[in-house]
Each structure stands twice: as C-alpha cells, then as structure tokens.
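Visitor: Structural data only, the sequence is not supplied:
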C-alpha cells in the first residue's frame, strides 16, 4: 500500500511538472521542424533480456508514434525520423534487418491512416526490399494532399549520399536543358542544392534531438542541419518521456540562435 501511494505521488508530481513545462512553451518559441535520431533500441532490448533487437525496434517505433503526437499537439509543422541509415543496410545482420524492414513498413502504414498527417520517405530506395518500398510509396500516395503534420521517414538515408544525389540531379537537369559547365558554375548556389535534396521545399530542422546519450550526427541531414540546434537525451529511444521532449524544447527556446555567427 505504501509503495502504491509513493508511486501515485511521483505520478502526480510528474504531471504537475509536465504541465509547468508546457505552459512555458508559447507558439513563438516552438520549432517548426524537429529532427529525431532515435537511438538505443538494441540496448533497450538487451537490458530487458529480450533475445533479439526486434523487440527494441518495435518499442522504438511505438514511441515514435507517441513522439509525433507530442509534436503535432504542440503545433510543430515538420518532423523527420531517422529510422534506417544507408550504412545500416550493410552493417546490420540480415535477421535484424528483415525484422526492421517489416517494422518500418508497418509504421508507415499506420501513420498514413492517422490524423491528417503527410508521410514522405526521405532517402534512397536502393537496397530496400520491394515490400518496404511498396509500403512507403503507398503511404506517400495515401497522404498526398493532406494538410497536417508532415512526417519525413528517413529510410535508406545517408547525408553524404543525399548531397551527391542532389548534385547529380542538378547536373542532369542542366545537361537536359542544354547548359554548359560554365553556365552551371554560375548558377550553382546553396539554395539550388537545397531544392534538390530529399527534403527540397521543406524548412531545415530548427532542432535535432538524439536519444541514448550518444552525441554524434551519424550522417544525418548534414546539409540541412548546418544551423540547427542540437539536444542530446540520455534516455534510450523506447524510454523517451514527454518531459524529456519538453525539456529539449525549453532548452531550445532559451538559446540565442546565431546561424553561423
């Protein structure tokens, strides 16, 4: 009985603290675009004694659905979730990848039916299995024209590859229109490169969050995050709490953004 009362007390204090954090977040300080590197799923599964990383990846995917709800409820316009890197395709074991492909496909399907969200894959389809590509394409088609939260699923994603693909797209388009190399040199600008990225037409992320205590980018949105703010959370991906996210937003709101200055 005493343990139940203690747990109840912590729950009440937690909710009070969460409400206080929310009250401090006015629309003018909330970022427009949040990018999330969901990390620690495998460690989470190992710590809990599960026999495969798939349990952690499923828990991480479920948490990302919650995370998107938190963002949507606060008026954030764009969220990018880093779910599968191009490096993962060559560095992870086949069994783990197979499970991860299925989990991501299920997540894309689920999100495409939820609220008024727009779902878009950002990344390359090279190396992805047909069923996953089909699920991602179907989610994009199903949500085309919607006006709600824009959800980027970074799948088969690599920042260096994205920049390379953008440059190839620019060169191909320039050649198609009969341009010369001299012309290309004159017209090549950061703005033009940005238009040819996977996220072309979207605002760059204001805030990049990474879970699990790791403090590195892992080839994620290298171009777009040039002026982003970064926040690192100790919690493993599946353990992320609303207060962890609200603290990140509170920290972001206090920062003076210099955009390279």
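Guide: Structure's in. What do you need? Please read these numbers as outputs of a predicted model, since none were measured by experiment.

Visitor: When you work out contacts or count neighbours from here on, use the C-alpha atoms and nothing else.
Guide: Fine.

Visitor: from the chain's centre, how far out does stretch 99-119 sit?
Guide: Relative to the centre of its chain, stretch 99-119 is centred 13 Å away, using C-alpha atoms, centre = their mean, to the nearest Å.

Visitor: how about that stretch: buried residues?
Guide: For stretch 99-119, burial by neighbour count (16 or more other C-alpha atoms under 10 Å) applies to 99-109, 111-112, 117-119.

Visitor: Contacts for that stretch, please.
Guide: The contact list for stretch 99-119, computed with C-alpha atoms under 8 Å, 6 or more residues apart in numbering, reads 54, 57-58, 61, 65, 83, 129, 131-132, 135-136, 138-140, 142-153.

Visitor: From the residues you listed, list the buried ones, please.
Guide: For the contacts of stretch 99-119, buried by 16+ other C-alpha under 10 Å: 54, 57-58, 61, 83, 132, 135-136, 138-140, 143, 148-153.

Visitor: Next up, the contacts around residue 35.
Guide: Residue 35 neighbours (C-alpha under 8 Å, 6+ apart): 79-82, 205, 207-209.

Visitor: Next one for the comparison:
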C-alpha cells in the first residue's frame, strides 16, 4: 500500500500548472481549438509497477487533471477524452465496478474546483446505462458548470462511435424524415456532439495506431498524433509536443492547397 501511495502521490505532484510561456500558433495556421484524446495505457502502467489495474486508472485521472489545466493555459477551447467505451463493459466485473466508482468519486471530489476554474463539463455517450445515482451526478455537474467558458471538457463515458450513429439514425427515423431529406448536416445535428466543433487534433497514447470507435464521424479530418507515452505518464510537455506537431501539418480537408499555403 505504501508503494502504491508513493506512486500516485508522485503523479499528483505533476499536476501543477506549467509556468512555461503559452504556445503561439503560426500566422495563418488553422487554430487548434478542440483536442480529442484516447487515454490509453492505464492498465499497462499499473502492470509494469505490479499494481492492480484500478491503480492505473486512478493515475490516469491525475494525468487528466494536469493535462486539462495545461490545455486551458494554452487557450485550447475544448478537450474530449475517451474515458469508458461501450465495449469496456466486457472487461472483468471488478474493473468495471471500479471504473464506475472512480467516475463517481472524481465527480464528487473535483466538480466544485473545476467550476471555480471555469471548466464546463459535458457527458457524451449513453447515460441511461449508468446507475441512477451516477446519472444524477453527471447531470448535476453539467448543470452546475453550464455557463463556464474557460474550457469545455467532454467526458466520453459509455461512448461508442457506432452506437452514436445508431442513436442518431433512430432519432431521425422517429421524427419522420424522408430519405431525400437526409444530409450530413441533419445527421450531425442528431449526434451527441450536436453544436460542438469537430476535433482539430486526435491524440492517442501508449503507441497504438487505431481510433477504437472514438468520434468516428467527428474525426473524419482531424490530425492524428500517436505517442508511446502511457497515459498516466502523459505530461504538459507531451501535450505541447502534440500541439507543436499539429502546427507543422497542412490541413487540406480533401482540397488542393492554394499557392499561399
């Protein structure tokens, strides 16, 4: 237990906001306003330290705290994080139950502080599969922070990109739309992310090179960045490197760039 405490405490010390100057986007660059993150590697981080997997998930929450603070300082407007997928229900029951408790505990311990710091919280995913107590906690946190404008944190919990599209199609059919009325704009307006901007940058940690059913529609033209760093070790400097990589790209959105680009 002492070893676990020391490891988690060490991670917490990394949460302090960086004092480095804010990054500045190159002139005429498409600004990096919305970053999506697949927070991978919690289990591997714990296994490497001979700790239970839940210890890795707790360390991952600490990483999210410091990355959120850094993103806000860098004037990122929105952060979307993949916290629990629709496929994660297939994990061992003890781990699933632990993740549910961790979400509840994190909301209870962090929401007031996040509110004071100007963070707006949103839940993306199928809320109805969660316990009534957890549903209420999520809704209450959204209501409390709904007018905050410093940065928006979208927590994708019980989220799946295919499930999102299924839910959108069901809504459209239920409203009686005819086939020739179906457009990309109509579908987008029925997604969980309705009225939210698409991610400019998609970051995946732990060296994996797949999107894992995350924001499939929204990330159609997002810039992809993979790092071997496990999520609990992801630092402010890692975030800066990802954003710097983004600004070295030329975003064409399927078009031929102009001579000025």
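Guide: Done, it's in. Please read these numbers as outputs of a predicted model, since none were measured by experiment.

Visitor: Provide the TM-score value for the superposition.
Guide: Aligned and superposed, the two chains score 0.84 in TM-score terms (TM-score structural alignment, normalised by the length of the first structure); 233 aligned residues with a C-alpha RMSD of 1.9 Å.

Visitor: In helices only, show me the contacts of stretch 99-119 of the first structure.
Guide: 54, 57-58, 61, 65, 131-132, 135-136, 138-140, 142-143 (DSSP state H).

Visitor: can you list these in JSON lines and add distance to residue 31 of the first structure?
Guide: JSON lines is the format used below for these (distance: C-alpha to C-alpha, whole Å):
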{"residue": "54", "distance to residue 31 of the first structure": "32"}
{"residue": "57", "distance to residue 31 of the first structure": "27"}
{"residue": "58", "distance to residue 31 of the first structure": "27"}
{"residue": "61", "distance to residue 31 of the first structure": "22"}
{"residue": "65", "distance to residue 31 of the first structure": "19"}
{"residue": "131", "distance to residue 31 of the first structure": "34"}
{"residue": "132", "distance to residue 31 of the first structure": "30"}
{"residue": "135", "distance to residue 31 of the first structure": "29"}
{"residue": "136", "distance to residue 31 of the first structure": "26"}
{"residue": "138", "distance to residue 31 of the first structure": "29"}
{"residue": "139", "distance to residue 31 of the first structure": "25"}
{"residue": "140", "distance to residue 31 of the first structure": "24"}
{"residue": "142", "distance to residue 31 of the first structure": "27"}
{"residue": "143", "distance to residue 31 of the first structure": "23"}
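
Visitor: Could you give the number of residues near the closest residue to residue 22 of the second structure other than its chain neighbours?
Guide: Residue nearest to residue 22 of the second structure in three dimensions, not counting chain neighbours: residue 74, with 5.3 Å by C-alpha to C-alpha, 6 or more residues apart in numbering. When neighbours are counted by other C-alpha atoms under 10 Å, residue 74 of the second structure registers 18.

Visitor: Relative to residue 153 of the second structure, how far out is residue 74 of the second structure?
Guide: From residue 74 of the second structure across to residue 153 of the second structure, the span is 14 Å (C-alpha to C-alpha, to the nearest Å).

Visitor: got the contact list for residue 227 of the first structure?
Guide: Contacts of residue 227 of the first structure (C-alpha under 8 Å, 6+ apart): 206, 259-260.

Visitor: any idea how far residue 205 of the first structure is from it?
Guide: On the measure of C-alpha to C-alpha, residue 227 of the first structure and residue 205 of the first structure end up 8 Å apart.
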